[in-house]
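Novice: Can you look at this prediction? I've put the sequence above it.
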Amino acid sequence: REVRNFLVANAVYWCEEFHIDGLRVDAVASMLYLDYSREPGQWRPNEFGGNDNPDAVAFLQEMNATVYRRCPGVITVAEESTAWDGVTRPTDRGGLGFGLKWNMGWMHDSLVYVSKDPVHRKYHHNEMTFSMVYAYSENFVLPISHDEVVHGKQSLVSKMPGDWWQRRANHRAYLGFMWAHPGKQLLFMGQEFAQGGEWSPDHGPDWWLLDPAYGAEPDHRGVRDLVRDLNTIYRGTPALWQRDTEPSGFEWVVGDAADDNVFAFLRFDAAGTPLLAVSNFSPVVRHHYRLGAPDDIPAWREVLNTDLAKYGGGDVRNPEPLTPDSTPWQGIRLTLPPLATIWLCPAVPPCDVERPPSH
């Protein structure tokens, strides 16, 4: 009890005295399961004959409940690698009480996909769609975790295939896909400006890559500007977060275009206003690419395009407004930039999304 009290008090101390934004608890599974990483004979069942650890459950519930009660606005995140039920369920409903759960499945699967050469991505298409099978089982954070980009595993942009331009284009397209996907987004140091080298605790991020005085390439600043714009648009677009935990807030438009390396889906806000996100993970421009669209939207406009010149892209754009075809089934024809993600919202009536200013 003394140790348990010390740990709970320590969590509150960091939040109250140092005003940190949140706590991430590592290796939660090794706490929850008595037999985790143990061979038969190396562990004993609990008093009910199971392999779960009731003391660990009680401790985590007390820690989360205490932190959330005493420190409003702080979040707690569980790095929990199993399918334990209720990691982010409130404690008064029997859950562990974490605010978010590390989505290790999405992280692993999506990194496998984007690390493949585009010609091979069609064989891994389901790596990018499978996360929606379980997306609403917990409240997830989408992390590009420290575990995946250090110790010889390469930085995020260096995992991408192709030449340096294609790597950065893949990096931008992936971030656009990530910000539109249900869940909260979390980058690791240097990913917000496409640092090519692994992060080092000895000297921190390579900030000089953003400084023209040191011969910095403008594309690094372009990725930084993209991340800023992603955050700006995200904050002002309820469709991207208002129904984040509701299955009805998401709808696939194209989830099976494996040969094209294309993904398209809709996000909806509480009023039903959609945002259409389309990612083209192939290195070719796709002209007149037809997608289904809601019948009640007479026109669309581009609010984000990761291929814009200001981000370091080729500046392949769509004309405005984009109007549906007069065909038996509603649809719009898009120009999909290579290795890019675009977001579209209704043009009539105008949606609340305002484009970020040119940099």
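Specialist: On my side now, so go ahead.

Novice: When you work out contacts or count neighbours from here on, use the C-alpha atoms and nothing else.
Specialist: Will do.

Novice: which residues of the stretch 151-300 of the chain fall in helices?
Specialist: With DSSP state H, counting those that start in this stretch as the criterion, the stretch 151-300 of the chain has helices at 156-159, 164-180, 218-235.

Novice: Please identify which of the ones you listed is closest to residue 275.
Specialist: The closest of the helices of the stretch 151-300 of the chain to residue 275 is helix 164-180. By Cα to Cα, the value is 9.0 Å.

Novice: Counting by contacts, list what that closest one packs against.
Specialist: helix 156-159, helix 218-235, strand 274-280, strand 340-346 (3 or more Cα pairs under 8 Å, 6 or more residues apart in numbering; DSSP states H and E).

Novice: One more to weigh against that first structure:
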Amino acid sequence: MDKFGNLTGWDLEGFHCGGDTEAWRRLGSHVVTVDDPVRGPVRGTRFAVWAPNAARVQVIGDFNWWQGDDMEIVPGSGVWALWVEGVDVGTQYKYKLQHSDGTWQEKADPYARFADIPPGNASIVWESTHDWGEQESRWLQQRAETNVYESQMSIYEVHLGSWRPGLSYLELAEQLPAYVKWQGYTHVELMPVMAHPFPGSWGYQVTGYYAPDARLGTPDDFRVLVEALHAEGIGVILDWVPGHFPKDDWALGRFDGTALYEHADPRQGEQLDWGTYVFNFGRNEVKSFLVSNALYWVQQFHVDALRVDAVASMLYLDYSRPEGGWVPNQFGGRENLEAIDLLRYVNKHLYEREPGVIMIAEESTSFDGVTRPTNWNGLGFGFKWNMGWMNDTLRYISRDPFHRQYHHDDLTFAMVYAYSENFILPISHDEVVHGKGSMLNKIPQDDWRKFATLRAFYSYMWSFPGKQLLFMGQEFAQRPEWSEATGLEWWVDSLHGHNGIRQLIRRMNEIQADHPALYELDCSPAGFTWINADDSAHNTYSYVRASRDGQLVACVTNFSPNPIAIYPVRLPRPGRWVEILNTNSTDFDGNGDYLNSNGVLASPTVAGADEWAAACLNVPPLGSVWLRHESE
């Protein structure tokens, strides 16, 4: 009988060369049937683990009373394997490794596709029985045919464990898609769902890269959630964390008694900010592990996009390190060439392999070419979070309105580099934790100013070039910072002010969906023209958004508490402009003043002066107005 469960050294050649993009099919635990000369086909589970420096490896589990069955090295590889008859789905297990010094240590399976609920850390044998429906096939076909750069992308970022605390994947599948669709978002971004022992890490310290968090259900339960979101027309973005991993002694760290997945030198192999290990991106088996993991979530769970966490920490060898605390690359530079090579490899492979997939970088520096294709010497991401825009705008709205006039360029500067990358404008979880305050409480002075300013800011954000991302709870302006331990303050979402913000987000998503001018040319300079970028005296910004077929939407935002009853502007076309949004409307808990209910008439200017038409409109205090050109 085959003691390795049909696994050979040839099967592992790609893994050792760094080119196995589906390594989870060969390593980990798999229920397989082998042929017995006497009994015929016999069902059992094959266990396989990479531990080339271990002196001895056993698999222990509830099937052998945790006493250990010896595994053997697959010839021609550093992988230990064993097929065990009768072991089936649901079996808990670990690997027990003897180090070269004779000591033993128990480890979770790096390729486990299911894991025990913390504080348990056993791996669990799992095989999916989920049947993706016909509607899901249509979704994947539609995804493959969609030009995401010229499509609406309004993203709701969610921490599943605290959105509505206590809900399982299956319960979330009943509630989350309906809410996201009602709000008008096109995508959800899920903070990491991979297995992690410490809830306070929000999933960013991953111990089970292939296993969905068991606190919320099984891997197939998570598939049900993804399919339910797709059924409502909502794309699923998943946070992916290849930059670092925690030091828990039962997980990846020093796996076989040596630095296997990480560098041995702490100047290369440890991330000081987070107290974690850094992957050895140049090691072939680690490359196989990571590229396979990226493909695994896209292929096996039908995730539509991966948002890669902390890319800057991967790109630079001296990231957050003291002088002398890092090792230069082979050319004496600070760039992590091995990590750059890995990111290009992952991005290129996923874009070629999975039509319509999106790769998104959370990258906080000015590294060149993050969203440039790999064949143009770029990193190959589809989008990059615009951290500069986020920092500048949040700093601006946190100022006293009187002082904003002296910092007008905080909001205009983003246009200097707006088309250097394909950007997403993020107001993420990172901006409403650790003493930074909620969005509402970043804004000074009384509640009228807080709510009005936040409405104006969101309107500015939704009309600015780039795709939008907003973290849960900020759509109804909850007052306290987010805490994963307590969840959201849902009880305030119907109160005056809070409900107005939520209704505004919903309405802007609807308007955006109906007006390609507000998204179609997000990545092209042809989609944006300033009306007036220099009106610092009024704290006011005005510009026009355009679509390919000539649709025009004029956007004017006043960050001053003073209304402007007759605000002169020049518009690119004469004729009637209809107000499609006014953040001071009573629909959004404004007071209903300074609306443009009858529209705005733009008149041609004196011949030869310029080609734009003159108009006057009402602009509310701390408010925003959108106007659509309707007729000449």
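Specialist: Noted; the coordinates are in hand. Bear in mind the structure is a predicted one, so any value in this text is a computation, not a measurement.

Novice: on that earlier part again, could you dump the helices and strands packed on helix 164-180 of the first structure to CSV with distance to residue 302 of the first structure?
Specialist: Below are these laid out as CSV (distance: least, Cα to Cα, whole Å):
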stretch, distance to residue 302 of the first structure
helix 156-159, 25
helix 218-235, 12
strand 274-280, 9
strand 340-346, 4
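
Novice: what about the strands in the stretch 401-550 of the second structure?
Specialist: 423-427, 467-471, 528-532, 540-546 (DSSP state E, counting those that start in this stretch).

Novice: Onto which residues of the first structure does stretch 60-75 of the second structure map?
Specialist: Per TM-score structural alignment, stretch 60-75 of the second structure has no counterpart in the first structure.

Novice: Make CSV from the helices of the stretch 151-300 of the first structure and add distance to residue 332 of the first structure and mean neighbour count to it.
Specialist: Shown next, in CSV, are these (distance: least, Cα to Cα, whole Å; neighbours: other Cα atoms under 10 Å):
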stretch, distance to residue 332 of the first structure, mean neighbour count
helix 156-159, 32, 24
helix 164-180, 20, 23
helix 218-235, 23, 19
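
Novice: got these as TSV, with distance to residue 9 of the first structure columns?
Specialist: Putting the helices of the stretch 151-300 of the first structure into TSV (distance: least, Cα to Cα, whole Å) gives the following:
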stretch	distance to residue 9 of the first structure
helix 156-159	36
helix 164-180	35
helix 218-235	33
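
Novice: Where in the first structure does stretch 526-535 of the second structure align, residue-wise?
Specialist: Counting by TM-score structural alignment, stretch 526-535 of the second structure corresponds to 248-257 in the first structure.

Novice: again with stretch 381-396 of the second structure
Specialist: Going by TM-score structural alignment: stretch 381-396 of the second structure matches residues 98-113.

Novice: what sits up against the matching stretch?
Specialist: Contacts with stretch 98-113 of the first structure, where a contact means Cα atoms under 8 Å, 6 or more residues apart in numbering, come from 64, 75-81, 87-90, 121, 124-125, 127-128, 131, 138-145.

Novice: how about 7 Å then?
Specialist: By Cα atoms under 7 Å, 6 or more residues apart in numbering, the residues outside stretch 98-113 of the first structure that reach it are 64, 75-81, 87-88, 121, 124, 127-128, 131, 138-144.
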